[in-house]
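Participant: Here is my input; please provide its structure:
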Amino acid sequence: MPQNSTVPKILIVGGGYAGFYTAWKLEKHLRKGEADVTMVDPLPYMTYQPFLPEVAAGSIEARHSVVAHRRHLKRTNVLTAKVTNINHADKVATITPPLGEPYEFAYDQIVVTAGAVSRTFPIPGIADNAIGLKTIEEAVAIRDRVMSNFDKASSLPAGPERDRLLTVVVVGGGFAGIEVFAELRSLASSLVSRYPQLRFEDTHFHLIEAMGRIMPEVSLQTSEWVLKDLAKRGANVHLDTQLTSAVDGNVELSTGEVIPTDVIVWTAGVMANPTVVRGGDLPVEERGRIQTRADLRVGTPEAFVPGAWAAGDVSAVPDLSGGGVGGFCVPNAQHAVRQAKLLAKNLVAVLRGEDPKEYFHKNLGAVAGLGLYNGVFQSGKIALKGFVAWVAHRGYHGLAMPTWERKFRVIWGWWNNLWLGRDLVNLETVQNPRYVFEEFAARPRPAADAPAAPATKADAPKAAEPKAAAAKAPAAKKTAAKKAPAPATTDPAEHADATEKAAAK
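Facilitator: Predicted structure coming up:
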């Protein structure tokens, strides 16, 4: 979208939940020509993260769980790049594209919605062997690794290596950890029926949780029901247990137990995107999030930073409902989407000289899928379990997926799976798509030996011969000439001439 230098410029940093919804709603609320909106994100799509566990289990097509920026943002200038510095004092941001040199972008209003990344600890082996669950690429990689390991294990005899390939370890007992753990357990149960060489008892699933309970978002009674349900399906949950090492895939626990595995999924917490938070001059609170007011302007309750806004996981927004941890909204999709919708309205209001409103949202409850036809739902004292909760889970997220185009793709995929079954295609080789081409591609032959280099001054002593040897050279040549046979020829005239010369001698 072409820039208009005479209207306010709005820069949105991040295209996840909060960033996409802010831009989407700004397009709705802004009058034509009222402001120029630019959104910057390294990815060209928004990921609907509640679907990641189902993507990892093969229940949802990966591309259906993301929303393309350029398709659904009609009047927003979308830049696929990174914001690596924010100089709000001068209202200039540094944009670093994937190709080319970084450049400065001047703005009037900035909206920081850069989201969060996986938060890890300096545990040996985690950085080298574990995988997170924050991106669609990670979910696909987990799915393909599990399926590929079944292929490998089916050709091995019973033993330690086969056990290692059929063992999955998930670290973190929050909603994301429990969902992906249960979904992968459900996937493994489906896969076993396709491999006559393997039995259900050959698969091993372990969840590691440092606290004494799982899923703090639901009641203790509901979380205990989930534990019993997982135990019925052969899954092991280690409570009050910490992971101390994961070197070479050997998961060592604080209890002394060692679990060899080829799949370690890390879901033990998130942190605000450090690239954006640290690369700027906006105020940051003690947990590394941008300090944000209830009206979603950056600042404290006493004073705000003019022209700066924040929302979503990267921000510390006060939870006026009183239900937030430490008095702030927890980092989840419910808050990110609703904050973004209000932020768009507030920003437009400020541009028009009106006062912004404060964000207030009481948690509607929590819903989680625990594999096909199984789930859990909690809202206040109301708790649903099993199939009914699973229907509620799919119904809620199917409707919450932004845009009707995306809703249709997801729901249509669920409908197909109901009749056709789970899609069990393994595409792990897509991570190395050129392996077949490289194996059979013709390559140039090795170059012939290079001709000898001419002698240099340094080689002169080696080339010099004694005078006596030089004197013998002509005599040697004469002797060689006498012994050498006459050159062969097919020309009769030349042959006669050579015979006459020999007779004369």
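
Participant: For the rest of this, base every contact and every neighbour count on C-alpha atoms.
Facilitator: Noted.

Participant: The stretch 1-150 of the chain: strands as residue ranges?
Facilitator: Secondary structure of the stretch 1-150 of the chain (DSSP state E, counting those that start in this stretch): strands at 9-13, 36-41, 45-47, 66-68, 77-80, 82-87, 92-96, 103-106, 109-112, 116-118, 130-131.

Participant: what's the closest of the ones you listed to L184?
Facilitator: Of all these, strand 130-131 sits nearest to L184, with 14.3 Å by CA to CA.

Participant: Which neighbouring elements make contact with the closest one?
Facilitator: strand 263-266 (3 or more CA pairs under 8 Å, 6 or more residues apart in numbering; DSSP states H and E).

Participant: In whichever helix or strand comes after the strand it packs on, which residues are buried?
Facilitator: Going down the chain from strand 263-266, the next helix or strand is strand 270-272, by DSSP states H and E. Using 16 or more other CA atoms under 10 Å as the test for burial, strand 270-272 gives 271-272.

Participant: Ok, which of the strands of the stretch 1-150 of the chain comes nearest I411?
Facilitator: Using CA to CA, the nearest of the strands of the stretch 1-150 of the chain to I411 is strand 66-68, at 13.8 Å.

Participant: name the helices or strands packed onto that closest one?
Facilitator: Using 3+ CA pairs under 8 Å, 6+ apart: strand 66-68 touches strand 45-47.

Participant: which residues are contacting the strand it packs on?
Facilitator: 15-17, 20, 65-69, 135-136 (CA atoms under 8 Å, 6 or more residues apart in numbering).

Participant: swap the cut-off to 6 Å and go again
Facilitator: Contacting residues not belonging to strand 45-47 are listed as 15-16, 66-69 [CA atoms under 6 Å, 6 or more residues apart in numbering].

Participant: Same question for stretch 181-198.
Facilitator: 57, 154, 370-371.

Participant: Equivalent analysis for stretch 217-227, please.
Facilitator: Contacts of stretch 217-227 (CA under 6 Å, 6+ apart): Q378.

Participant: here's the other one to compare against:
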Amino acid sequence: MPKILIVGGGYAGFYTAWKLEKHLRKGEAEVTIVDPLPYMTYQPFLPEVAAGEIEARHVVVGLRRHLKKTRVITAKVTGIDHAHKTATITPEVGEPWQESYDQIVVTAGAVSRTFPIPGIAENAIGLKTIEEAVAIRDRILTNFDRAANLPPGPERDRLLTVVVVGGGFAGIEVFAEMRALASSLLPDYPQLRFEDTHFHLIEAMSRIMPEVSLKTSEWVLKDLAKRGAYVHLDTQVTGAVDGNVELSTGEVLPTDLIVWTAGVMANPTVVRGSDLPVEERGRIRTRADLRVGTPDEVVEGAWAAGDVSAVPDLTGKGVGGYCVPNAQHAVRQAKLLAKNLVAVLRDEVPREYIHNNLGAVAGLGLYNGVFQSGNLALKGFIAWCAHRGYHGLAMPSWERKWRVIGDWWHNFWLGRDNVSLQTVQNPRYVFEEFAARPRPAAPEAPAAPAAAPAAPAIDPKSVVGEAAPVAGEKADKPTDAATPAAVEASAVAAPAKTETKAPAKKKAPAKAKA
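Facilitator: Next up is the predicted model:
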């Protein structure tokens, strides 16, 4: 039975395995998927998770729950030796091993791309995982609790200042959602005013959201400004040491929350540990039919899709001639990849991937959004409905759809559930504080002094005028030859009786011989 190994369980990886289960006949192939996380994250919903509009667990799809016929391995792929068709699997616990395969599908996705700016690696947080979205939400809620106990001043301003780096779709969405969250919190904190909260977005280019028209992006800028969210265009971050964000304009923004959304890059662990061909931007070189290789040469048995791959955009609209790294392409590529892989197994010809972009849609907080498709642009409430409608339908499986829709329905009637669970990062703090611990060991007693050397034996006959004690007779006090230890041992060995006994008669000393 041919073995299919899928590297990565994100959009492309999950959908590839999901569709293979539907297209493969029983016993036609064995499918294995490897990812360090046991779930796929629906990333377009991360801004809403950060704003407390969707429960975190509802935007992830459990691999084992939804892939019933696929072998799931929770580990990393740290090496691909396609020449010998083996992959190195490295689990978190245990020893690495070699996994053989006949067909490999590389869908390892992308990670946040950062630059060597002082302080960013130590103080900033990305927005690629569900854990990051939850941490952002909890940080905002916790900082409001702390700031409410402080008088006006620099420390309170620092806690209520948020800086987002990157003006693409992800940056604008999380920026607007956090601004909406902060505004909704103010009625619960009478000590704080709207003017006390500060939101700044830093963008190196002269515009935001390149996926939409310039006119639409300008409308977004004006809408954010009305809500007290400021965008710094043509500005770069030069430092972020100790929470002080330094800008190329000379301005310094003290903050306790820096969100980095300035670009992504192909997963370097998989790409660098592979012998598959890589293009200049660090992505796996992929053909239009999603097989690894060039238009003139095919790497047999190797496939790629999603953000880790450089797939030609046959519509001619892609940046640099390639499909842009977004969920829309990743999902559609995965569905076609599953069909093409099955076709190759059955000695059929695979089809080329071609997809016209349906447009771009973004949520800008509750009841506000923007949508662009060609020359058609929608703004405000109607665009917000389009945003939720599109992503609600795109969420895989009806089980996940109903959970997300349920969150929206409950929040409509009950409002946001604004409770910080930041201490979940250290869940044992209460237990550790009050847990009983063993008492420290008592100090060891000082060592007993060394016993004095025993006195030489004395012959009673050589002593004149003094009799030696008779056995069993209790001496009034120890003699010079008796040590305290010996006296104590004697007392333990023969405890004194309560009744008295007449002393034995003493013998007269013998006369000394001449």
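
Participant: ok so, going back, rebuild the strands of the stretch 1-150 of the first structure as CSV, extending it with mean neighbour count.
Facilitator: What follows is these, written out as CSV (neighbours: other CA atoms under 10 Å):
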stretch, mean neighbour count
strand 9-13, 25
strand 36-41, 23
strand 45-47, 22
strand 66-68, 20
strand 77-80, 18
strand 82-87, 20
strand 92-96, 20
strand 103-106, 14
strand 109-112, 25
strand 116-118, 18
strand 130-131, 18
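
Participant: follow-up on the earlier one: can you lay out the contacts of stretch 181-198 of the first structure as a markdown table showing neighbour count, secondary structure and distance to R213 of the first structure?
Facilitator: Converted to a markdown table, the contacts of stretch 181-198 of the first structure look like this (neighbours: other CA atoms under 10 Å; DSSP: H, G, I helix; E, B strand; the rest coil; distance: CA to CA, whole Å):
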| residue | neighbour count | secondary structure | distance to R213 of the first structure |
| --- | --- | --- | --- |
| A57 | 30 | coil | 24 |
| S154 | 17 | coil | 35 |
| L370 | 29 | coil | 17 |
| G371 | 22 | coil | 20 |
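
Participant: Give the equivalent position in the second structure for D423 of the first structure.
Facilitator: Aligned counterpart of D423 of the first structure in the second structure: D417 (TM-score structural alignment).

Participant: Chain neighbours aside, what residue packs nearest to that match?
Facilitator: Of all residues not flanking D417 of the second structure in the chain, G52 sits nearest, at 6.6 Å (CA to CA, 6 or more residues apart in numbering).

Participant: what's the answer for Y21 of the first structure, then?
Facilitator: Closest to Y21 of the first structure by CA to CA, 6+ apart is A340, at 5.6 Å.

Participant: My understanding was that that neighbour contacts G19; is that so?
Facilitator: No: here A340 of the first structure lies out of contact with G19, judged by CA atoms under 6 Å, at a distance of 7.1 Å.

Participant: Could you measure from the residue nearest to D417 of the second structure over to A240 of the second structure?
Facilitator: 27 Å (CA to CA, to the nearest Å).

Participant: Show me which of these two is the more surrounded one.
Facilitator: Neighbour totals were compared for G52 of the second structure and A240, and G52 leads with 26 against 23 (other CA atoms under 10 Å).

Participant: Now which residue in the first structure aligns to that one?
Facilitator: By TM-score structural alignment, G52 of the second structure lines up with G58.

Participant: quick one: secondary structure of R388 of the second structure?
Facilitator: Of the three states, R388 of the second structure takes helix under DSSP: H, G, I helix; E, B strand; the rest coil.

Participant: Tell me which residue of the first structure matches up with it.
Facilitator: Using TM-score structural alignment, R388 of the second structure sits opposite R394 in the first structure.

Participant: related to what we said a few turns ago, neighbours of the match of D423 of the first structure, how many?
Facilitator: 13.

Participant: For the nearest residue in space to A130 of the first structure that is not next to it in sequence, give its distance to V55 of the first structure.
Facilitator: Closest residue to A130 of the first structure apart from its sequence neighbours, by CA to CA, 6+ apart: I264 at 4.7 Å. As judged by CA to CA, I264 of the first structure and V55 of the first structure stand 17 Å apart.

Participant: which residues in the stretch 251-400 of the second structure form helices?
Facilitator: For the stretch 251-400 of the second structure, the helices defined by DSSP state H, counting those that start in this stretch occupy 268-272, 327-345, 381-394, 398-414.

Participant: out of those, nearest to N244 of the second structure?
Facilitator: By CA to CA (comparing all of the helices of the stretch 251-400 of the second structure), the closest turns out to be helix 268-272, at 29.5 Å.

Participant: For the closest one, which helices and strands make contact with it?
Facilitator: On a contact count with 3 or more CA pairs under 6 Å, 6 or more residues apart in numbering; DSSP states H and E, helix 268-272 of the second structure meets no helix or strand.

Participant: and it, which stretch of the first structure?
Facilitator: Helix 268-272 of the second structure maps onto residues 274-278 of the first structure, going by TM-score structural alignment.
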